[in-house]
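Enquirer: What would the 3D arrangement of this be:
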Amino acid sequence: MSDSVVSLIARKKIVNDPDFVLSQIKDGDVVAISGFNEITSPDYLIERLYRLYLKTGHPRNLFIISDTFPGTPGRGLDSIAQMMYKRGDRDFIRGMLVAFYGWSETLQKMIKEEWFEAYAWSIGILAYWFREVGSGRPGVLTRVGLNTTADPRYDGTALNETAKERRTVKVQLLNIDGKEYLLYTAPKPKFALIRGSTADEIGNLSLEDEVAYGTVLNIAQATKAMPEKGTVIAQVLRVARFGTINPKSVVVPGPLVDYVVVAPREYHRQSHSFDYDPIVAGRVIPPADVMTAQMESGLDERKVVARRVALELARLVEKYGRPVVVNLGVGIPAMVGEVAMEEDIQDLVVLTVESGTWGGRPLYGPDFGVSIGAFAVLSVPDQFTMYEGGVIDAASLGFMQIDKYGNVNSFFTESKIPGPGGFPAIASGAPDIYYAGLFTAGRGTKYEVADGKLRIISDGNIVKFVNKVDKVGCSSKVMIENRKNVLYITERAVFRLTPEGLELIEVAPGVDLEKDVLAKMEFKPIMKREPELMDPRIFMPKKMGMKEELVKAIRV
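Expert: So this is what the prediction gives:
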């Protein structure tokens, strides 16, 4: 490509004034925004879009779709939601489809107060959807979500009454060769706001400073697909000369990008807690002492749960005689990574996270999606192929409620609507599932973990083991039909899924079965025999010695 042509393209694509390109978005348009929390979230474009609306009154009534959620508390879409709520501004957004609202308490309030129509799909379904729309297909055909709140016989992924009335986003039940499937459809995006690290003069995007690839390419593809080719706007940190980016490093080819906007550094963080760290970007694989730095060394009830999950993963290593590949969900499950590092079994229990990372130590909280020392990173659609297809060996996922049948509610209560995240697709595919969480919830909970025992000093006032969950995020019927091995692991008790319902199989040493377990449930679990005691090593401050046991189990 000649220098004159490159210069001509650059003058059109590389823009200094974001308002010039963002003003092309019209009232009522569908806008796709990349972002797995702060990972690949174009915070600068998001804020400038809202500032443009405040200044001109346009664009308004936007429908926003994201592969996960573009932002974290106080950043990205949450920052805009806070401004909207404070102003009482109901005109900027008419609808939203994302996978996870959990980092925005404000958006959750707005959903409950019917500010706009709100929907939530699994991360995997959304990532696939962008790829399918980019391929010219109508949506995602899958069995994920059957007999759950995603099923059109229930809520069809609608989170409020406004969504149930308008049904801009649809889920249809289909029968193919005697089997039920769900078809997920949504309006095709007309504009896309995506993010890369570097753009060259013709718009080729590389993501070398980012934590992961996310769904950036697929969002661009969906926007550019027929029947109406849309506009892709990319936020980057820098512009490079054409030809200086290695072709294999280009994630989004330049012809798919219409405009490039260079963002101030403060609007382009790698993750919630990281501005830039070469380790987080995967440019440097750190030594073990760096990977374990800042790990929580104390032993509390949350780590007790993570340790009990780790023991199950170790049993899988022993069963198969090889390393196992595992997914860790947000919350307590993500802490299993710290246990694996502490026990030095991370090479035998390979940890993956929905953002696309393999190996290393997954972080949690708003930094979920980052893995310190990951050895591989896939795009989100490719990662979810591993999950939904059951390529992985097991998954540990969080929960908000569990009922007597073993149904799991992972994303909806009267006070919170975090959304499903990656939960439905992972639970659908993983052959072994270990749901992990605290037995009760609420303020004032206090535990003491010492001398191989658990003592409950004061308990939470919110019962999580209920007769019927508020919303079904994962169906026990489907899990049983698919012959999954399912455990529900808490700090004081462990249950197993059976065709008859939930069976209590273990209790923690030091716990009173009647007072601390049965009295804090809305139903009586199946007890075929006296529950065993959980492994006392879980409740001791020293290491559990898992590596020595597992090395012997590996068959050469």
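
Enquirer: going forward, measure contacts between C-alpha atoms and count neighbours the same way
Expert: Fine.

Enquirer: burial count for residue 55?
Expert: Using other C-alpha atoms under 10 Å, residue 55 is surrounded by 9 other residues.

Enquirer: try residue 43
Expert: Neighbours of residue 43 using other C-alpha under 10 Å come to 30.

Enquirer: Which residue, other than its chain neighbours, is closest to it?
Expert: residue 76 (4.7 Å; C-alpha to C-alpha, 6 or more residues apart in numbering).

Enquirer: now swap in residue 134 and tell me
Expert: residue 222 (3.8 Å).

Enquirer: ok, now how distant is that neighbour from residue 91?
Expert: According to C-alpha to C-alpha, to the nearest Å, residue 222 and residue 91 sit 26 Å apart.

Enquirer: So for those two, which sits in the more crowded spot?
Expert: Neighbours were tallied for residue 222 and for residue 91 using other C-alpha under 10 Å; the higher tally belongs to residue 222 (26 against 17).

Enquirer: check which helix or strand covers the more buried one.
Expert: helix 216-224 (DSSP states H and E).

Enquirer: One more: residue 127?
Expert: Assigned by DSSP H and E, residue 127 falls in helix 123-134.

Enquirer: Residue 308 too?
Expert: With DSSP H and E as the criterion, residue 308 is inside helix 301-320.

Enquirer: List of residues touching that helix?
Expert: 323-324, 332-333, 335-336, 339-340, 348-349, 394, 396, 434, 436-438, 447-449, 489-491, 538-539, 546, 550, 553-554 (C-alpha atoms under 8 Å, 6 or more residues apart in numbering).

Enquirer: and this one, so I can compare the two:
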Amino acid sequence: MTATPRHPFPSSARLVERGKIVSAREAVRLIRPGDTIATSGFVGVGFAEEVAIALEARYLEEKEQGAAEGQEPIANLTIVYAAGQGDGRTKGLNHFAHEGLIKRVIGGHWGLVPGLQRMAIENRIEAYNLPQGVISQLFRDIAAHRPGQLSSVGLGTFVDPRNGGGKLNARTTEDIVRLMQIDGTDFLYYKAFPIDVAIVRGTTADLNGNVTMEKEALTLEALSIAMAARNSGGIVIAQVERLAESNTLHSRQVKIPGVMVDCVVVARPENHWQTFGEQYSAAFSSELRVAASSVPPMPLNERKIIARRAAFELMANSVVNLGIGMPEGIASVANEEQVIDLFTMTTEPGVIGGIPAGGLNFGAATNTQAIIDQPYQFDFYDGGGLDIAFLGLAQADREGNLNVSKFGPKLAGAGGFINISQAAKKVVFVGTFNAGKLDIAIDDGKLDIRRDGDCRKFVDAVEHRTFSGRYAVERGQTVLYVTERCVFELTNEGLVLTEVAPGIDVERDIVAQMGFRPVIKSPPRLMDERIFRDTPMGLRNALLGLDLSERFSYDAEKHLFFINFEGHEVATLHDVEAIRREVENQLANVEVKPHAIVNYDNFSIRPEMLDAYSEMVTKLVDDFYDGVTRYTTSSFLRMKLGDALKQRGVAPYIYESAQEAREHGTRRAG
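Expert: Model (predicted):
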């Protein structure tokens, strides 16, 4: 890699009367045939649409009329980008989808660029798909003149050279990913290469080319791309929406220093929307915060059922990533259940905190705590900073492998999926059980499959491996697969069916609709019935619930045993058995039986568990307690639980307040 300038841009010509301000047409005239171009953007956030339009116009003009005198026709470009940049139709990188203009594409996500997709599928260009995080970080390696990037990200997936090395068609033959061993451990080596042209975007530029981003929703990898091109001897084109006089921008707001910028293009307003879905939102740029209540709740359908079940995997004080599509519903459910403040939501382009936006606004977020550059976000992710990730479930197989990147002629690409799914301590894949014309009904807390989808998602072997189940098992990662009708967990035996929705028949609605038989060790438990009722689930209480061991406290001096069941739920026989074991462990070596005081405030028990629970309590009273005093403010629970205990000969009285119970218990213990 060399820093020798390839472009005729003498330093004496850089500062002219207009400073570095040029038209988009003038800027793209500096791009030469065979150049490698790096573009910044995430969906529509931060993408330089004006420059892309001008480059497309130059190609079409030269194709029809020929290049200007002394100008080589633009052709055979290599495009490098980390995140998907497009609207799925004509915007973004779709402007470059022309025969002859593009020779090679190295991209993180292909789903939003159907024009380039077709060229790759039809074997008309060289095409690679590498992890989004790897590409964003590789720009920094290029800037620092490192030979490449060494990472465990991608092992076991289609990016692994043993599985194709990220190549997407027969025309693509060069190996840009190598398998290396260091101290007996496998790594992937991603080769660096020079960047000839960087195309980035900001909000304001001065005549010296200093660029700020105060109205942008994200900062992305713009600085890294600019630095990579500058240190490769290339040029940097920055698109902005407005200009400022020299030396008037606040230095702390300058994101791309002018020493790295060659051309500044002032875009027309229609080509500088904040996202491809929003012209400008003050909330996306953190200019203001919006009321959480302004986010409308989801209707109770299959998407909400999946999001609700997944939301039970959330943990207080955790750092969470939400993927695009189905996982977006988890943010809506968390907001509706008023738990959004209990954890920190993040998305891969650099959002920390807040509520992620969806659709063509994906990447932007409201009420954020911070926005950092995308390469740094992936540093955080790759190093294990994510506690839990929720990602889309497109196709899974018996080994727990997942495919979200390629389906026959449809090329979606991996995006940040590989980085996120491999690095998170816990990953939850969410999606409908099958696809295409699925029709469900929800009646009285039960799920009714009126029509199954006509496309299986659970197949014997995925056609493109975006996530390696075997590699996850080797690393001891917790992996769940959540659908509207059931939940699977990944083990060393493969997918184990652990939960089933009320109203679902395992053989008919699950096994018969799969390409393999999952492991079924014992009758799967029912999914929480609250998920299937159009009322709040009380998720906040569930997330703030104590560990079972923390609910018991023994006062040896007063011979009192306090049990705090506030907010606790007994839903299964496993829950009943767990309480019995905990009491036995706590009182195993106690010589004098204590008096127990039990707090049943906000305690819930499923009707089918009442007999088992009261039987367990009866045995504990006989074996471990001198007596029991119970209390709850719920008259319904006092009646229901009191009747069950009375039938087993246990003192049924349950007090209404903690003070009454404590006074009674203290008298009994004394």
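
Enquirer: what residue of structure 2 takes the place of the residue nearest to residue 134 of structure 1?
Expert: Under the alignment (TM-score structural alignment), residue 222 of structure 1 maps onto residue 228 of structure 2.

Enquirer: same question, residue 298 of structure 1
Expert: By TM-score structural alignment, residue 298 of structure 1 lines up with residue 299.

Enquirer: OK, contacts around the equivalent of residue 350 of structure 2 over in structure 1?
Expert: Under the alignment (TM-score structural alignment), residue 350 of structure 2 pairs with residue 356 of structure 1. Residues counted as contacts of residue 356 of structure 1 (C-alpha under 8 Å, 6+ apart) are 212-214, 369, 377-380, 382-383.

Enquirer: One more pass at 6 Å, please.
Expert: Applying C-alpha atoms under 6 Å, 6 or more residues apart in numbering, we find residue 356 of structure 1 in contact with 377-380, 383.

Enquirer: overlap between those residues and structure 2?
Expert: Retained in structure 2 (both residues aligned by TM-score structural alignment, their matches' C-alpha atoms under 6 Å) from the contacts of residue 356 of structure 1: 377-380, 383.

Enquirer: can I assume residue 344 of structure 2 is in contact with residue 319?
Expert: Yes: using C-alpha atoms under 6 Å, residue 344 of structure 2 makes contact with residue 319 at a distance of 4.8 Å.

Enquirer: Need the counterpart of residue 185 of structure 1 in structure 2.
Expert: That one, residue 185 of structure 1, aligns with residue 191 by TM-score structural alignment.

Enquirer: Of all the helix elements in structure 2, which one is longest?
Expert: If you go by DSSP state H, structure 2 has its longest helix at helix 49-65.

Enquirer: tell me what it is packed against?
Expert: With contacts taken as 3 or more C-alpha pairs under 6 Å, 6 or more residues apart in numbering; DSSP states H and E, helix 49-65 of structure 2 sits against helix 24-28.

Enquirer: what does the helix it packs on correspond to over in structure 1?
Expert: Taking TM-score structural alignment, helix 24-28 of structure 2 hits residues 18-22 over in structure 1.

Enquirer: what about the matching stretch, how far off from structure 2?
Expert: For stretch 18-22 of structure 1, the mean deviation from structure 2 after alignment is 2.0 Å (mean C-alpha distance after the TM-score superposition for structure 1).

Enquirer: in that stretch, what's buried?
Expert: 18, 21-22 (16 or more other C-alpha atoms under 10 Å).

Enquirer: got it, and stretch 517-530 of structure 2?
Expert: 517-519, 524-530.

Enquirer: go on, stretch 161-174 of structure 1?
Expert: Here stretch 161-174 of structure 1 shows 161-164, 167-171, 173 as buried, counting by 16+ other C-alpha under 10 Å.

Enquirer: Show the contacting residues for residue 429 of structure 2.
Expert: Here residue 429 of structure 2 is in contact with 390-393, 481 (C-alpha under 6 Å, 6+ apart).

Enquirer: still on that earlier bit, ok, and the most crowded of the contacts of residue 356 of structure 1?
Expert: residue 380 (27 neighbours).

Enquirer: Aligned counterpart of it in structure 2, please.
Expert: That one, residue 380 of structure 1, aligns with residue 374 by TM-score structural alignment.

Enquirer: Settle this for me: its match is touching residue 346, isn't it.
Expert: No: if you go by C-alpha under 6 Å, residue 374 of structure 2 and residue 346 don't touch, sitting 11.4 Å apart.

Enquirer: re the thing from before, in strands only, show me the buried residues of stretch 517-530 of structure 2.
Expert: Counting by DSSP state E, the part of those found in strands is 525-526.
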